[in-house]
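J.: below are the sequence and a predicted model; questions follow.
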Amino acid sequence: MEKYKDVIQKQRLYFSKGETKELSFRISALEKLQKLIKTHEQDIMVALKEDLNKTEFDSYLTEIAVLIEEIKFTLKNIQKWAKPRKVKSSLSTFGSKSFIYPEPYGVTLIISPWNYPFQLAMAPLIGSIAAGNTAIIKPSELTPHTSALMANLIGEYFPEEYISVVEGGIEISDRLLAEKWDYIFFTGSVPVGRIIMQAAAKHLTPVTLELGGKSPAIVHEDAHLTHAAKRLVWGKFVNAGQTCVAPDYTYVHSNIKELFIAEVKKAIKDIYTSDPMETGNFTKIVSDKHFHRLTAFLNNGQLEYGGRTDTEKRMIEPTILNDISWSDPIMEDEIFGPILPILEYSDLDSIIMKIKDRPKPLALYLFTESDKVQEAVLKHISFGGGCINDTVLHLSSPHLPFGGVGDSGMGAYHGKGSFDIFSHEKSMLKQSTKFDLPFRYPSEKALNTIKKLIK
């Protein structure tokens, strides 16, 4: 028997014993995970440097700090979340009391991506633990140092019948998906998300799909240009644009387009210096395949800034492409790299319609001081989540469930959202035995009584 099959069986048996459902056990496990992260901060950052050339600042901010905050928030609230809650009873259930019992699904599979390889494996694990499940994590083979570190650390802190990491490539993912799971959590691309859902359908397994898509940014003519440019540059080029909620393209109002581009150039130099590849502090592209896919876009439109590449280091400097149209290849799919296409508009309603004609994006960013413009965009465009006058930061808040809609995914997590998606809400009615209402049983008198009550 292959090892992962043995681990699945062990986890199923372990879950059946009920230990993971005990609140004290869940709290202890979360504290262990917190200790794992804090104790091995430096090891995590070294692995991320090896895999993606991430700076210590980016690694700590985007991969470690967000997890520590998430665990703290979960530990603070888990007793309230896990407690059965009383709800109102209806007229037809007079005399009863109604409750909702959150219960874990069982053995869960977490398939995590390469772009934030530590954070996007551990964040859903927090929810799985909090809800009382066991978990098997399948990290990406494209970030081998981080994957190996996670496997070693999880193996050191947790028994495999509770939490385990299974390393390997696509063939291992396929084999895992052929097994029966109680819940699957996947973060990755839209095409692979469809494969996950097909596999889950064979066993009617519930899923959360955190996908992606072309997330737009809109810079209206009344935007605070300096703030808009700096926040857009940070959100776009952090992790070399390899972020599922990165602004994929930017619509800029024609009246301020040139001024805005000048501010973007200045912001790139301020944040990343005039030669980020030379300093060695810019994240690299994860693989040769992705690198060559991205460099093919550099002849689209008009090169406004950047465009230099280093094949050996797999680096592309922050790049702006101007005069882009929807017919350019770069606009066909999610870019997932440090290239920002700029499109121009003069009429807000027209670009709202253009965005609505596309698959629903994971995120949207709007820069404006106008309440009317904000209302128009929020009312008419469907998207997973986003920011007004900022980028990306919405996903860092445990108070804001994060997830997509339509092609950009299903299900939302972070904070209580993580607990909820890994929990089944079991509804229970407790009826009184002190009396028995006669009109619940069929008779003409009972029917007349019910009709009077309903009216």
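T.: That came in fine, so what should we check first? Residues are numbered from 1 along each chain as shown.
J.: please count neighbours and contacts with C-alpha atoms only from this point.
T.: Noted.
J.: separation between the residue nearest in space to the middle of the chain and residue 352?
T.: Centroid-nearest residue in the chain, with Cα atoms, centre = their mean: residue 210, separated by 5.0 Å. In this view, residue 210 and residue 352 are 24 Å apart by Cα to Cα, to the nearest Å.
J.: now swap in residue 20 and tell me
T.: 47 Å.
J.: for these two, indicate the residue with more neighbours.
T.: residue 20 (22 against 15; other Cα atoms under 10 Å).
J.: that one against residue 29, yeah?
T.: No: between residue 20 and residue 29 there is no contact under Cα atoms under 8 Å: 9.2 Å.
J.: overlap of the contact sets of these two?
T.: residue 129 (Cα atoms under 8 Å, 6 or more residues apart in numbering).
J.: quick check: residue 79 touching residue 22?
T.: No: using Cα under 8 Å as the test, residue 79 is too far from residue 22 to be in contact (10.9 Å).
J.: residue 160 in helix, strand or coil?
T.: coil (DSSP: H, G, I helix; E, B strand; the rest coil).
J.: now name the helix or strand holding the closest residue to it other than its chain neighbours.
T.: Leaving aside its sequence neighbours, residue 160 sits nearest to residue 7 (Cα to Cα, 6 or more residues apart in numbering; 6.7 Å). Assigned by DSSP states H and E, residue 7 belongs to helix 3-16.
J.: going by neighbour count, list what's buried in whatever helix or strand comes next after that helix.
T.: Per DSSP H and E, helix 3-16 leads on to helix 23-39 as the next helix or strand towards the C-terminus. Neighbour counts over helix 23-39 (16 or more other Cα atoms under 10 Å) mark 23, 26-27, 29-30, 33-34, 36-37 as buried.
J.: show me the contacts for residue 58.
T.: 238-239 are the contacts of residue 58 under Cα under 8 Å, 6+ apart.
J.: can you give me the strands for the stretch 251-400 of the chain?
T.: 302-305, 309-310, 315-316, 319-322, 339-345, 363-367, 385-388 (DSSP state E, counting those that start in this stretch).
J.: right, and the ones you listed - which one's nearest residue 42?
T.: For residue 42, the closest of the strands of the stretch 251-400 of the chain is strand 315-316, at 23.9 Å, according to Cα to Cα.
J.: take the one below as the second:
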Amino acid sequence: MTDIENLFARHKTCVAHRRVHFDLAARRDTLRRLKHAVHTREDAIIAALAADFGKHPAEVRLTEILPVYQEINHALRHLSRWMRPKRVMPGLTMIGTSARLRPTPKGVALVIAPWNFPFNLALGPLVSALAAGCSAIVKPSEMTPATSTLIAEMIADNFDPELVAVVQGGPDVANALLAQPFDHIFFTGSPAVGKIVMAAAAKTLASVTLELGGKSPVIVGPDADIAKAAKWIVWGRFFNAGQTCVAPDHAYVHADVHDEFVAALYAQIAKMYAGNAALAKIINARHWDRITALIEDAKAKGATVIGDTDRESRRIMPTIVTGAAPDMEIMKEEIFGPVLPILSYDDLDSVLGQINDAPHPLALYVFGGKSLADQVTAATTSGSVGVNLTILPFIHPNLPFGGIGNSGMGAAHGKHGFDAFSHMRPLLRNRFIPLPLIFPPYTATVEKLVKFVVRFVRR
């Protein structure tokens, strides 16, 4: 038996005991321990992400640490209500019964975290798993070794390995984990790898939550507040060097405000990112080469590109691509970098057609009045919609975060994350249901009763 098989077997052995003893108090205790572990290591978290990414400490606090605290605090505040069985009304044929839906832990969960927010997206799903009463094995990204090592040490210092364990390694380790019959798999990453995860889950019939990505478009209408739109789009596109699954990927800008909007973008970039101090690195040289190849392809096909790159430091300055066209690779592939293509439009229906012809995005952003926002929302499908803002649908504790189709499956955060790791188990009790009156044998009296019941229900 391999180490991974042995670890999974130990988790599975503890499932029955945990269902009985992992009550509200025990779950709250694990969440408080996790919160304390984060609190006592804030400086180490900042240092690890600086080593892996060159992230600014303020950005680490805002995008990696703060969301974990919010998830924990939200769960602690609402867990009692989430765990409470919910009464279900009986319906006509079930009169004489009482019904409840009781949230029960699915069992042993696997959390596979990505590299772009390696701390937040490893511990956020873990909070939901622990709140739901599951045990979890966490596989952090091998592309962020400093952060992954820190997570492993933090978990080992605070939890029994049969409750929470961290397994480090590359694709071979991920494949070995996916071969185990987990009860639920929570994966955050690319659609391509998401298909592999879903195929592996099918072999053991594990349920899955897939948080994927895609090209999230922005529409800037003629009535938009241009200064506000530029500020939100620059922030949403370029923090974490654009390596964000819900970042605005490209912007459709009405021709009447195109030039004003582009000028406002440059002004905001100069204000937010002068001197590179707030700009994170590209994760590795391979991704730097991929992003710069997209830029060069756009240039070769006639786009105007403004932005500097430096391979040695793995930095790409915030880059604006004007004159972008559908035949450019930058419009076909998720950019996942600090590059924003701008497309001018006159006809909104044409833009909506392009969005609907592409895979469903994880997020869609609209800048303009209510009429424009309502029209775009009614005519498109996406994981979420943000109106006159970016990124924040991901952060809202009471909104489900998740994609649809190519951008994901299932939902995360708050109650929705709790539900993802829970089975809503029906419990039906017989109090005085008269159904035995129509049990066989089917005498003439029974037949009359059956006919009466059917006529009564169909009315």
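T.: Received the coordinates, thanks. Since the model is a prediction, treat every value here as computed from it, not as a measurement.
J.: need the contact partners of the helix holding residue 7 of the first structure.
T.: Contacts to helix 3-16 of the first structure, defined as Cα under 8 Å, 6+ apart, come from residues 106-107, 133-136, 160-162, 164, 166, 176.
J.: and these, which of them are in strands?
T.: Those of the contacts of helix 3-16 of the first structure mapping onto strands are 107, 134-136, 164, per DSSP state E.
J.: quick check on those: which are buried?
T.: The buried subset of those - by 16+ other Cα under 10 Å - is 107, 134-136, 164.
J.: ok, of those, which one's closest to residue 426 of the first structure?
T.: residue 107 (17.5 Å).
J.: burial measure for residue 18 of the first structure, as a count.
T.: By other Cα under 10 Å, the residues close to residue 18 of the first structure number 12.
J.: likewise residue 351 of the first structure?
T.: Residues lying near residue 351 of the first structure (other Cα under 10 Å) number 16.
J.: cross-check the contact I'm expecting between it and residue 345.
T.: Yes: using Cα under 8 Å, residue 351 of the first structure is in contact with residue 345, at 7.1 Å.
J.: ends of stretch 196-209 of the first structure, how far apart?
T.: End-to-end distance of stretch 196-209 of the first structure: 8 Å, with Cα to Cα as the criterion.
J.: identify the single longest helix in the second structure, thanks.
T.: Secondary structure of the second structure read by DSSP state H shows that its longest helix is helix 66-83.
J.: mean deviation, the helix or strand following it versus the first structure?
T.: Sequence-wise, the next helix or strand downstream of helix 66-83 of the second structure (DSSP H and E) is strand 86-88. After superposition onto the first structure, strand 86-88 of the second structure sits on average 1.0 Å from its aligned residues (mean Cα distance after the TM-score superposition for the first structure).
J.: which residues does strand 86-88 of the second structure contact?
T.: 98-102.
J.: keep only those of those residues that are in strands.
T.: Reading strands off the contacts of strand 86-88 of the second structure with DSSP E, I get 98-102.
J.: contacting residues around stretch 415-424 of the second structure?
T.: By Cα under 8 Å, 6+ apart, stretch 415-424 of the second structure touches 75, 82, 101-106, 109, 125, 128-129, 131-132, 134, 184, 209, 398-400, 410-412.
J.: now it: buried residues?
T.: 415-424.
J.: what's the most buried one of the strands of the stretch 251-400 of the first structure?
T.: Among the strands of the stretch 251-400 of the first structure, strand 363-367 has the highest mean neighbour count (mean count of other Cα atoms under 10 Å), at a mean of 27.
J.: what is that strand packed up against?
T.: Counting contacts by 3 or more Cα pairs under 8 Å, 6 or more residues apart in numbering; DSSP states H and E, strand 363-367 of the first structure packs against strand 216-219, strand 385-388.
J.: buried ones in the first one?
T.: For strand 216-219 of the first structure, burial by neighbour count (16+ other Cα under 10 Å) applies to 216-219.
J.: so can I have CSV of the contacts of helix 3-16 of the first structure showing distance to residue 289 of the first structure?
T.: Compiled in CSV, those are given as follows (distance: Cα to Cα, whole Å):
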residue, distance to residue 289 of the first structure
106, 37
107, 34
133, 36
134, 35
135, 31
136, 28
160, 34
161, 36
162, 36
164, 30
166, 24
176, 25
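J.: how about the helices of the stretch 101-250 of the first structure, start to end?
T.: Here the stretch 101-250 of the first structure has its helices, by DSSP state H, counting those that start in this stretch, at 119-131, 144-157, 170-177, 190-202, 225-237.
J.: mean shift between the longest one and the second structure?
T.: Right, helix 144-157 of the first structure. Mean for helix 144-157 of the first structure is 0.3 Å (mean Cα distance after the TM-score superposition for the first structure).
J.: got the angle for that helix vs helix 119-131?
T.: Angle, helix 144-157 of the first structure to helix 119-131, by axes from the mean of the first three to the mean of the last three Cα atoms, to 10 degrees: 20 degrees.
J.: on that earlier part again, of the contacts of stretch 415-424 of the second structure, keep whichever come out buried.
T.: Burial by neighbour count, judged by 16+ other Cα under 10 Å, picks out 75, 82, 101-106, 109, 125, 128-129, 131-132, 134, 184, 209, 399-400, 410-412 from the contacts of stretch 415-424 of the second structure.
J.: spatially nearest residue to residue 323 of the second structure, not counting backbone neighbours?
T.: residue 303 (4.8 Å).
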